[in-house]
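> Just need the structure, nothing else, for what follows:
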Amino acid sequence: MTRTRPPSHADPFDTIEPPGNAELAVSVVSVTAAMVILGVLSGSAVWLLGLLVFLPGTASALCTVTQTRFVATWTTLVVSVTVVAHDDIGVRMLDRVLLVLLTLALGIVSVYACHRRLRREHEMMRLRSTAAAMQRHILHPMPLLTPDVLVTGVYEPVQEDRLVGGDIYDVVDSPFGTRVLIGDVQGKGLAAVGAAFAVIGAFREAAHREPTLTALVDALDAAVMRHNSYAEQTGDDERFVTALVVGIDADDEAQIVNCGHVPPQLVQEGAVVTPLLETGVPLGLADLSDAPATVDWFAFPAGSTLLLSTDGLTEIRAADGTFYPVEERLKDHVGLSPTDLAQALYEDARAFARDEGRHDDIAVLAVRRSPHGLTPPPAKR
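Below you'll find the model as predicted:
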């Protein structure tokens, strides 16, 4: 099933699930009992129970504020009672007082640290919710259907230390045929959202206005340049965007402009072909090149599937450092339906990487050429 889903990988901003109160009480009492027994056996109960001062610190990283306060109070009481109850001539009174004060101070600091941790987690959760809502509005959920194509695919941001992915895509049914965009914004997270908004917004507007792909790409480049101009004024980093823009109409050929992006793969009659394309500069860097955007044409008859992806797929590595061979692995999946192709390739790439994980977002689109005249279903309200 095609999907756009949140990541399943670990995230340092995920909220830590605190232990239950009963579980916490049993753990604390067990540790205390172990220290008491070892102290009695060694004859150094005061010094060994001093190790309990580390319990509140552990609780501050795993528990709620109330639970951390309980652990800090318990630890302070146990250490204080032990210091008073044991008349150990080897331990000076000053050392005992310092031990109690140290335990109390660490308990207070642990409660404060726990409060700060939870507040930060809650702030990150609110920020993530906002970022996720923004991203849902930027990217239309797949599958997407026009009279010319059916587009299915997988989109998954890595989100290991970022809130929003940098990959973008869109499909527009324009008066000039279907326009398909896939791109990769330089950088990740909220800092790249502005550039993503700029490109997606410009594409959705210019795709209906510009009759040629070169004019459409020029409009996208101008949008990124305007975004960078504003970013420079506000002290933010400038961005560039690699992109593929594809035009598909009633003809059996398709047009494509490659703006520094990963080349597509064409699945046709059980074979995989990589169209020969001129590669231009990424969006936002047109001023660095004198060559204008170039449109390439390639055969794209009914029943063919054009696979578009970002470098998150091609740069996946196995444990030995080998890059994922997209074209080779795609040949093993050409018999699948277009609705299953992108998902199968994505899962195969994850199996290829095994425990090495991913280091970038992944977007994979399967663009299936439909017989011309197919009417898309009415939009859901």
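
> going forward, measure contacts and count neighbours with C-alpha atoms only.
Noted.

> Check which helices and strands the longest helix that the chain contains sits against.
Counting by DSSP state H, the longest helix found in the chain is helix 93-138. When contacts are defined as 3 or more Cα pairs under 8 Å, 6 or more residues apart in numbering; DSSP states H and E, helix 93-138 sits against helix 54-62, helix 65-85, helix 193-209.

> I'd like the structure of this one too, to check against the first:
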Amino acid sequence: MFRSTRAAPASGEDDLADRDDGVRTPPTRTVVLVTVAATVVTIVLGVLTGTAVLLLGLLVFLPAFAAALCTPGQTAMVSTWVSVVVVVPVALSGERIADRVVLALFAVGFGVLAVYASRLRVSREGALVRLRSTAAAMQRQILRPLPLLTDDVLVDGVYEPVQQDKLVGGDIYDVAATPWGTRVLIGDVQGKGLAAVGMAIDVVGAFREAAHREPTVTALVDSLEAAVVRHNDYAEQRGEPQRFVTAVVLGVDAGTETQLVTCGHVPPYLLHDGTVTAVGSGTEHTPLGLADLVEEVRTVSWFPFPAGATLLLCTDGLTEARSAGGAFYPLESRLSDRADITAGRLTESLVDDVHAFTAGAPQDDLAVLAVRRSPRRVPE
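Got it, this is the predicted structure:
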């Protein structure tokens, strides 16, 4: 279950039709029915009030609504219909010639402008759809769809960028099955925008390459550090600000204990037998890209990861989410209420809960992963 964005309504769930270019427009039958209904209502009101000609003039605005929703062809159909319905009665009426000419010109002119506006709208929407498709393809290359299964772990979760139309944000994750077990990465690039996405691409690429090359988790983290430093060097040459990356890297194999290196990131939480424990607390190291600022060398810590336990990894989009009153999301207490929920449902439940907590106003990218021992293998 990969949820970069909330699912869009499936085809047939509403009255919009999908065009070949991805732009969604009403079916022609619906457009015809609405146009005829609006005309009939206007004529009936005109007859009842004795101002049929004046009320028909209101129909000249109908193509404007069509331009906002319909295809250029549908808009042209509505504009032609309105022009005929308005111009013919006006031409046969006893109004002054100047008034009739002005109303007729309005009807025809509004129709032409509506068709032009519809063409512009559809062209822009098509470009946005193509851009979104490109972003979705890029997302699939950067962040692989969940769940991910290896011989050691099953990883499920939810990923939601704060700007839903961009699909890709600064939060990253990946899972690599290597000769030394499975390595799991979750991270958060400082900042937002395309520059943050560029850093995210470099870090994920470095992880995928180094995870299969480096026999130790600390060497893997050193490779990620080098990738961030190189990216910052290039950014400095372009006059762009340097960035750091917070991250958690796990090493899970067939043993009962798991390796952990935390680089300035939210600590993982272990859910087992109804209890919730923050693991690796007190062993945090500096974020990636800042190692030269301290003398401390990054080391690996170990913690028990028994079968049946769930390890929750998340970014600060969850822990730093705020309510309307400014309170931070109480992750540990909410996890305690969900200690016995299955891994897949756990992440969904937390994301739904944080949406309710923030009243549907996300403030940052959000990534939540639930890691469990793979059903293919149990610890020895």
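
> Quantitatively, what TM-score do the chains reach?
Here the TM-score for the pair of chains, by TM-score structural alignment, normalised by the length of structure 2, is 0.80; 366 aligned residues with a Cα RMSD of 3.5 Å.

> Which one, of the helices and strands packed on helix 93-138 of structure 1, ends up nearest to Cys259 of structure 1?
For these, proximity to Cys259 of structure 1 was assessed by Cα to Cα; helix 193-209 is nearest, at 12.8 Å.

> orientation of the closest one relative to helix 93-138 in degrees?
Relative orientation of helix 193-209 of structure 1 with respect to helix 93-138: 0 degrees, computed using axes from the mean of the first three to the mean of the last three Cα atoms, to 10 degrees.

> Measure the mean distance from whatever helix or strand comes next after helix 193-209 of structure 1 to structure 2 post-superposition.
Later in the chain than helix 193-209 of structure 1, the nearest helix or strand by DSSP states H and E is helix 213-234. Once fitted to structure 2, helix 213-234 of structure 1 is off its aligned match by 3.7 Å on average (mean Cα distance after the TM-score superposition for structure 1).

> okay if I get the helices and strands packed on helix 93-138 of structure 1 as CSV plus distance to Asp11 of structure 1 and mean neighbour count?
Shown next, in CSV, are these (distance: least, Cα to Cα, whole Å; neighbours: other Cα atoms under 10 Å):
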stretch, distance to Asp11 of structure 1, mean neighbour count
helix 54-62, 16, 21
helix 65-85, 22, 20
helix 193-209, 20, 20
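
> Same list, these, but as CSV with distance to Pro157 of structure 1 please.
Putting these into CSV (distance: least, Cα to Cα, whole Å) gives the following:
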stretch, distance to Pro157 of structure 1
helix 54-62, 27
helix 65-85, 32
helix 193-209, 13
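
> counterpart of Arg162 of structure 1 in structure 2?
Aligned counterpart of Arg162 of structure 1 in structure 2: Lys166 (TM-score structural alignment).

> Quick check: that match touching Thr134?
No. Between Lys166 of structure 2 and Thr134 there is no contact under Cα atoms under 8 Å: 10.1 Å.

> So between these two, which is more surrounded?
Neighbours were counted for Lys166 of structure 2 and for Thr134 using other Cα atoms under 10 Å; Lys166 has more, 17 against 12.

> Confirm that the more buried one sits in a strand.
No. According to DSSP: H, G, I helix; E, B strand; the rest coil, Lys166 of structure 2 belongs to no strand; its state is coil.

> Cys114 of structure 1 maps to what in structure 2?
That one, Cys114 of structure 1, aligns with Ser118 by TM-score structural alignment.

> mind listing what Leu220 of structure 1 touches?
Neighbouring residues of Leu220 of structure 1 by Cα atoms under 8 Å, 6 or more residues apart in numbering: Ala198, Val199, Ala202, Phe203, Leu283.

> corresponding residue for it in structure 2?
Using TM-score structural alignment, Leu220 of structure 1 lines up with Leu224 in structure 2.

> One more: Leu150 of structure 1?
So Leu150 of structure 1 corresponds to Leu154, using TM-score structural alignment.

> Equivalent analysis for Ala202 of structure 1, please.
For Ala202 of structure 1, the residue aligned by TM-score structural alignment is Ala206.

> ok, back up a step: for the helices and strands packed on helix 93-138 of structure 1, which one sits closest to Met35 of structure 1?
helix 65-85 (10.7 Å).

> Mean per-residue distance, the closest one versus structure 2.
Mean for helix 65-85 of structure 1 is 1.5 Å (mean Cα distance after the TM-score superposition for structure 1).
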